[in-house]
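Novice: Just a sequence and a predicted model for now, questions to come.
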Amino acid sequence: MSDSVRPGIGVGPTVPNSARIWNYSQGGRDNYQVDRDLADVMMGAFPEIRTAALESRAFQERVVAHVVREGGIRQFLDLGAGIPTGGGTHGVAQEAAPETRIVYVDDDPVVLDHVGSLRGSPEGVVRCLRRDFRDVGAVLEDAAGVLDLDKPVALLVLSTLGHFPPDEAAELVERYTRRLVSGSYLAVCDTIETPGVLRMQEHYVQADPEGAYLARTPDQIADCARGLTLLPPGLGPLPELVLPTGVTAPEGGDACVQWGFLAVRP
């Protein structure tokens, strides 16, 4: 597959784009027919994709609401933001605390086109940075124009790290978390290796060796929490994590292909 038609590169309505495909899988409307057609083929071969996308979105909303209401967080750095669906990070956070400041980071022009037009509450700030978040120094320097990095920040790395080899991903996250002060949070989720996921990944790699999204083991996801304290129940399937008081995890949650954690810097 050439670069001109590779999912994730295309901007126009005739070329599928991975951010728009994920948006469609989450029930969003910021996508084209070409994205829906490819997503339908993928979901036909592996129906868990839609469930994983919806669980990722629900986890994001629970995390954001929790750290604002229970952790007192008023600053977010959302790496690899994707196209927001539902309220997005800013919508959920500013509904709970209108003064919250959010910085989205992405280098996909499709994402930037959508996120750059977002408007948050009058009391808060929503900013989008066009950066490859591997450039940690530049991202943090730009983010510091909006966020006070000497105060707690919630760092979100959701369904993003599969673009990088596992060792590189963990090291990348640690470079950010080293800069976070005590009381800051890190939320991570990603797709774990299962027979079905690996079969789909094999086809993806054959079609696009450089752009394929790579699943990982639970241990590789947990490795991203170096130096932090995992909050109960620790690493696990998303339906079991950050549940509101009085809500119990659904049965069969361990079948979820999206795993993650919420951690805090001591």
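Specialist: Done, it's in.

Novice: From now on I want contacts and neighbour counts done on CA atoms only, so please keep to that.
Specialist: OK.

Novice: which other helices and strands contact the helix or strand harbouring residue 68?
Specialist: Following DSSP states H and E, the helix or strand that holds residue 68 is helix 48-69. Where contact means 3 or more CA pairs under 8 Å, 6 or more residues apart in numbering; DSSP states H and E, helix 48-69 is packed against helix 18-25, helix 33-45, helix 88-96, strand 154-158, strand 185-191, strand 258-264.

Novice: Give me the angle between it and helix 33-45.
Specialist: Here the directions of helix 48-69 and helix 33-45 differ by 110 degrees (axes from the mean of the first three to the mean of the last three CA atoms, to 10 degrees).

Novice: can you pull out the strands in the stretch 101-250 of the chain?
Specialist: For the stretch 101-250 of the chain, applying DSSP state E, counting those that start in this stretch gives strands covering 101-106, 125-130, 154-158, 185-191, 229-230, 236-237.

Novice: for these, which one ends up most surrounded?
Specialist: strand 185-191 (a mean of 26; mean count of other CA atoms under 10 Å).

Novice: Give me the distance from it to the chain's centre.
Specialist: 7 Å (CA atoms, centre = their mean, to the nearest Å).

Novice: repeat for stretch 206-213
Specialist: Using CA atoms, centre = their mean, the offset of stretch 206-213 from its chain centre is 20 Å.

Novice: Can you tell me what sits against the helix holding residue 68?
Specialist: With contacts defined as CA atoms under 8 Å, 6 or more residues apart in numbering, helix 48-69 is touched by 22, 25-27, 42-43, 73-74, 85, 88-89, 92-93, 96-97, 154, 158-159, 185, 187, 189, 191, 238-239, 241-244, 256-258, 262.

Novice: could you say what helices and strands the very next helix or strand once past it packs with?
Specialist: Using DSSP H and E, the helix or strand that directly follows helix 48-69 along the chain is strand 75-79. Strand 75-79 sits against strand 101-106, strand 154-158, with contacts defined as 3+ CA pairs under 8 Å, 6+ apart.

Novice: Distance to residue 68 for these - can I get that in CSV?
Specialist: Shown next, in CSV, are the helices and strands packed on strand 75-79 (distance: least, CA to CA, whole Å):
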stretch, distance to residue 68
strand 101-106, 11
strand 154-158, 9
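
Novice: closest to residue 134 out of the ones you listed?
Specialist: Ranking the helices and strands packed on strand 75-79 by proximity to residue 134 (CA to CA) places strand 101-106 first, at 10.5 Å.

Novice: take a look at this one as well, against the first:
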Amino acid sequence: MSERQGAQRDLIAVGRGFDNWEPPEIDTSVPHSARMYDYWLGGKTHFGPDRALGEVIEQAIPSIKTMARENRTFLGRAVRHLAREAGIRQFLDIGTGIPTGGNTHEVAQAEVPDSRVVYVDNDPIVLAHARALMVSDGPGETAYIHADLRQPEAILAHPALTGTLDLDEPVGLMLVAILMLLRDEEDPKGKVAALLDALPSGSHVVITHPTGDWDPEAMRTVAAKAAESRMTIVPRTRAQVEEFFGGWELLEPGVTPVMAWRPDGEPPADPYGAYYWAGVARKP
């Protein structure tokens, strides 16, 4: 085993907490957002309840699969911008989801081979796929933490993070399609603020968030159907999404429909076809 492979093995062990770790029980009887998202993206890691809720949501929003793909495409554009233009060399991706094409480390390391990425998710199935996330080609590093956005201090203090990222240097914080899973009473703004406060000047934050601004009835239906399946989906307005950026300097074009944020090629004919707000901001 090479020194590099050994380092990656150690980071996986740290992320688990101890070497004889057993994966937590995976409850496939209820849907999970990461698995449902994987279903919409055409992946293979989902179960009947995930597909059932995904199909119910698709009845309310027939374009939901396209929306999921657009959200994923935006992630790639944002990461490429941070790596190419903003000089970001390390990323913290919270709400990773099940590995699929165009993962953060793949995009970043294609631009800057020695980029370092820490992934965070609370789905045991994502944890089971952590080794796929841990594979870096070249000098870059990746690590995975099984943790929850609701405990930002624990994420920031985790050995897998402190052993991979240097929080004295700028970080690209990825919060893509994750904040919708926190109810207002769980203080999502406070959780994000704790992360933003811990990052140094020059860091960037990337956020996407579903909204009912364009079709309130459809999003109310989605939120209600999710709640019936014990899943939280909270759509938020543009103004509410802007508050998550905490006064950081928004990059042009600001908080905009996800399809309209610096699109590759021609601007979309209908940027409101995906019900997500998106933005990228820099810490002064």
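Specialist: That came through, no problem. Just so it is clear, the model here is predicted, and its values are computed rather than measured.

Novice: TM value for the aligned chains?
Specialist: With the length set by TM-score structural alignment, normalised by the length of the first structure, the two chains reach a TM-score of 0.88; 254 aligned residues with a CA RMSD of 2.1 Å.

Novice: Turn the helices and strands packed on helix 48-69 of the first structure into a markdown table, columns for distance to residue 113 of the first structure.
Specialist: Formatted as a markdown table, these follow (distance: least, CA to CA, whole Å):
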| stretch | distance to residue 113 of the first structure |
| --- | --- |
| helix 18-25 | 12 |
| helix 33-45 | 16 |
| helix 88-96 | 15 |
| strand 154-158 | 20 |
| strand 185-191 | 24 |
| strand 258-264 | 27 |
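
Novice: and of these, who's closest to residue 202 of the first structure?
Specialist: Closest to residue 202 of the first structure of those is helix 33-45 (CA to CA; 12.5 Å).

Novice: mean per-residue distance, that closest one to the second structure?
Specialist: For helix 33-45 of the first structure, the mean distance to aligned residues of the second structure following superposition is 3.5 Å (mean CA distance after the TM-score superposition for the first structure).

Novice: So which residues make contact with that helix?
Specialist: Contacts for helix 33-45 of the first structure (CA under 8 Å, 6+ apart): 13-18, 20-21, 24-25, 49-50, 200.

Novice: aligned partner of residue 187 of the first structure in the second structure?
Specialist: Counting by TM-score structural alignment, residue 187 of the first structure lines up with residue 206 in the second structure.

Novice: what are the ranges of the helices in the stretch 151-284 of the second structure?
Specialist: 152-157, 159-162, 188-198, 216-228, 238-243 (DSSP state H, counting those that start in this stretch).

Novice: Could you check the angle the helix holding residue 68 of the first structure makes with strand 258-264?
Specialist: Using the same axes, to 10 degrees: helix 48-69 of the first structure against strand 258-264 is 10 degrees.

Novice: from the contacts of helix 33-45 of the first structure, which is closest to residue 134 of the first structure?
Specialist: Nearest to residue 134 of the first structure among those, with distances taken as CA to CA, is residue 18, at 19.0 Å.

Novice: what do we get in the second structure for that closest one?
Specialist: Using TM-score structural alignment, residue 18 of the first structure pairs with residue 33 in the second structure.

Novice: Check the mean deviation of the helix holding residue 68 of the first structure from the second structure.
Specialist: Mean for helix 48-69 of the first structure is 0.9 Å (mean CA distance after the TM-score superposition for the first structure).

Novice: matching residues in the second structure for that helix?
Specialist: Going by TM-score structural alignment, helix 48-69 of the first structure sits over residues 63-84 in the second structure.

Novice: Could you do stretch 92-100 of the first structure as well?
Specialist: Residue span in the second structure matched to stretch 92-100 of the first structure, by TM-score structural alignment: 107-115.

Novice: The matching stretch spans what distance, first to last residue?
Specialist: 10 Å (CA to CA, to the nearest Å).

Novice: Please state the offset of it from the chain centre?
Specialist: On CA atoms, centre = their mean, the centre of stretch 107-115 of the second structure falls 18 Å from that of its chain.

Novice: just stretch 11-25 of the first structure next, same as before
Specialist: Distance, centroid of stretch 11-25 of the first structure to centroid of chain: 16 Å (CA atoms, centre = their mean).

Novice: Same question for stretch 22-33 of the first structure.
Specialist: Relative to its chain's centre, stretch 22-33 of the first structure lies at 16 Å (CA atoms, centre = their mean).

Novice: Return the residues in contact with the equivalent of residue 43 of the second structure over in the first structure.
Specialist: Under the alignment (TM-score structural alignment), residue 43 of the second structure pairs with residue 28 of the first structure. Taking CA under 8 Å, 6+ apart, we find residue 28 of the first structure in contact with 85-86.

Novice: Then residue 260 of the second structure?
Specialist: Residue 260 of the second structure neighbours (CA under 8 Å, 6+ apart): 267-268, 271.

Novice: which parts of stretch 252-262 of the first structure are buried?
Specialist: Under the neighbour-count criterion of 16 or more other CA atoms under 10 Å, stretch 252-262 of the first structure has 256-262 buried.

Novice: likewise stretch 38-52 of the second structure?
Specialist: Applying 16+ other CA under 10 Å to stretch 38-52 of the second structure flags 38-41, 45-47, 49-51 as buried.

Novice: I am finished for the moment; much appreciated.
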